[in-house]
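Visitor: Provided below for reference: sequence and predicted model.
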Amino acid sequence: MTDFMASSLTILLLLIGMFVVLGVMSLMLKRREITVKSPVDKEMLTRTAAHGLQDQIQNMQMDLMGTQLLATLIVSLPFSYFGMKAHILSNQFPWGLALCITLGLTFAAYKTWRQFSTLEKLRLGYTAEIATANELIGLQGKGYQVFHDIQADGFNIDHLAIGRNGVFTIETKGRHKRNRDSKASSKGNGKNYQLRFKDGRLCFPSWVETKPIEQALRQANWVNQWLSKATGNPVTSTPVLVFPGWFVTSQSKPPFPILNHKQLVKVLPTAGNQELTQQQVDAIVYQVTQRCLSKKTLSK
């Protein structure tokens, strides 16, 4: 084998790990583009405080990680290059090392797939919660106090809205819209991507769920127990389930409001199940504020 062929093969082997990871990511991005789309257009959301700074911080963090990786490669690649090239020129192929590399790359490809899938779910959930939070701003103009991401016992409450007509425990769920469902769902009432509540089930165009309903009820019960104990007055919160970007309809009466995020400002002022005095509202707001500010309250 000539020196040029050995050098070329060495460079190819050194880059194969990067090719594997980028290949898996490219395939997953292509698959997502073909099969699903986001339920919410992020460009249409109201910018929150420090939104631009948050983007800059995230970009700078990625740049910093890239610089650290580059520094590692600058030191290690020359040694890897000459060591691997020497093996190739000696015609003594390290089969044991090759097996370890193959197993390592297989594991890296699997981890990339798992991590990318998790990242997509987190991004979807984040976008959905931001969309709901944007709409809840409208309730603040009507005298409601709104809180986000309240830490509970091993879980979190996405949003909590407090007004004179009660407390609302709001759970937001992000669900991708599957492209294959577009034609099927558009047949009903001229609305695309419909979510129907029927007989205790959430009926999407091509799948059915019940767990979000159970989760919303559990979270509302937890809020009831916590606030009743913390304020010394009975509190009965109303669970609310929100699916941003979906057209929500009901074929049977739901146990609590199940809404599109844009319905929140209109529905919640008429959906409360408890009349509260201003003193009770202030007591509830105080307890929620304390929990949001201090992690020490989580153990109480």
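Guide: Arrived safely, thanks for sending. These numbers come from a predicted model, not from an experiment.
Visitor: please make it C-alpha for all contacts and neighbour counts, starting now.
Guide: Fine.
Visitor: run a quick neighbour tally on residue 263.
Guide: By other C-alpha atoms under 10 Å, 17 other residues sit near residue 263.
Visitor: that one belongs to a helix, doesn't it?
Guide: Yes - looking at residue 263 with DSSP: H, G, I helix; E, B strand; the rest coil, it is inside a helix.
Visitor: need the contact list for it.
Guide: Contacts for residue 263 (C-alpha atoms under 8 Å, 6 or more residues apart in numbering) come out as none.
Visitor: same question for residue 70.
Guide: Under the criterion of C-alpha under 8 Å, 6+ apart, residue 70 has no contact partners.
Visitor: quick one: it from residue 63, how far?
Guide: Taking C-alpha to C-alpha, to the nearest Å as the criterion, residue 70 is separated from residue 63 by 10 Å.
Visitor: another one to put next to it:
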Amino acid sequence: MAPAVFCMLISGLSLITVIISTTLVFIVCARLTRKPWKKIKTLRNDLINYRLGFDGERYVAAELAPLATKGYYIFHDFIFDMVPGGDDTNFNIDHIAVGPEGVFAIETKAKRKQTKAPVNELQSHEIAVEGSSVENTILRFPDGSTDNEPIAQAIRQAASLQRWLSKSGITLEVRPLVVLPGWMINNPNWTKLGVQSAKNIALRLPDLGKGRRLTHQEVQQIAARLEDKCRNIEGAR
């Protein structure tokens, strides 16, 4: 009986009314589901990016490991939280290498390969590094885009680490370094500009040091200070 009643009610309505009512139902449903779907999509993209970053940092950590046989100490995910509200608050340095050739603040940048055909002379998996100094280094990608933020970030982090070490009486220059896993880096001036590929970075990093070599005692002192900080995640003392 219920279906017959339903059909009778419909027959009494105009076609326009039915169309308008149906359209309104679809609009309401779309609005109710649009925002949750966008949130799910955003969360999914964030998860993919976090996984990409995690895998990149893990790969670089493995490539840095052989430096231990050359007198280096390697620290990962070094957290800065020592100055509330200051410039040195709430960020981390992906890797820090301390050895005879100096101290390096290493920022890992895991980027997806570009799927579009290159618009320049670069291959699809190649990044060109341009500039006359670390401060004005620019990354140029196969799609024609450029980016200087990775090296700028590495410079800021190296400066923070340098200031922090100086408070312990350790005065030296911390070298910023950007490492891009999975990319071929076209960097003719590779000993001067702070951008490297992750592959075999342990073989090249000692050649990036500049200035005087650190003594064994100095390396031990710096490593001990960093290790002490790593044991105290509440902040530096």
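Guide: Perfect, thanks for sending it. Fair warning: this is a prediction, and the values are worked out from it, not measured in the lab.
Visitor: so where's the longest helix in structure 2?
Guide: Within structure 2, and with DSSP state H defining each element, the longest helix by residue count is helix 15-64.
Visitor: what is it packed up against?
Guide: Contacts of helix 15-64 of structure 2 with other secondary structure elements, assessed using 3 or more C-alpha pairs under 8 Å, 6 or more residues apart in numbering; DSSP states H and E, are made with strand 102-108, helix 201-204.
Visitor: contacts for the last one, please.
Guide: Here helix 201-204 of structure 2 makes contact (C-alpha under 8 Å, 6+ apart) with 63-67.
Visitor: ok, now the longest one?
Guide: Taking C-alpha under 8 Å, 6+ apart as the criterion, the residues outside strand 102-108 of structure 2 that touch it are 53, 56-57, 60, 93-98, 150, 153-154, 157-158, 161, 173-181, 209-210, 213-214.
Visitor: switch to 7 Å and redo it
Guide: For strand 102-108 of structure 2, the external contacting residues (C-alpha atoms under 7 Å, 6 or more residues apart in numbering) are 56-57, 93-98, 154, 157-158, 174-180, 209, 213-214.
Visitor: give me the buried positions along it.
Guide: By neighbour count, and taking 16 or more other C-alpha atoms under 10 Å as the criterion, the buried residues in strand 102-108 of structure 2 are 102-108.
Visitor: also the last one?
Guide: Buried residues in helix 201-204 of structure 2, counted by 16+ other C-alpha under 10 Å: 201-202.
Visitor: which bit of structure 1 covers it?
Guide: Residues 264-267 of structure 1 are matched to helix 201-204 of structure 2 when aligned by TM-score structural alignment.
Visitor: do you know how far residue 109 of structure 2 is from residue 159 of structure 2?
Guide: The gap separating residue 109 of structure 2 from residue 159 of structure 2 is 19 Å, by C-alpha to C-alpha.
Visitor: residue 153 of structure 2 now?
Guide: As defined by C-alpha to C-alpha, residue 153 of structure 2 lies at a distance of 10 Å from residue 159 of structure 2.
Visitor: so what sits against both of the two?
Guide: The overlap between the contact sets of residue 153 of structure 2 and residue 159 (C-alpha under 7 Å, 6+ apart) is empty.
Visitor: ok, back up a step: for the longest helix of structure 2, what is the distance to the chain centroid?
Guide: From the chain centre to the centre of helix 15-64 of structure 2 is a distance of 22 Å (C-alpha atoms, centre = their mean, to the nearest Å).
Visitor: all the helices of structure 2, residue numbers only.
Guide: Assigned by DSSP H, the helices in structure 2 fall at 2-11, 15-64, 149-166, 201-204, 216-230.
Visitor: distance to residue 119 of structure 2 added to the ones you listed, as a markdown table?
Guide: A markdown table is the format used below for the helices of structure 2 (distance: least, C-alpha to C-alpha, whole Å):
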| stretch | distance to residue 119 of structure 2 |
| --- | --- |
| helix 2-11 | 60 |
| helix 15-64 | 25 |
| helix 149-166 | 22 |
| helix 201-204 | 29 |
| helix 216-230 | 44 |
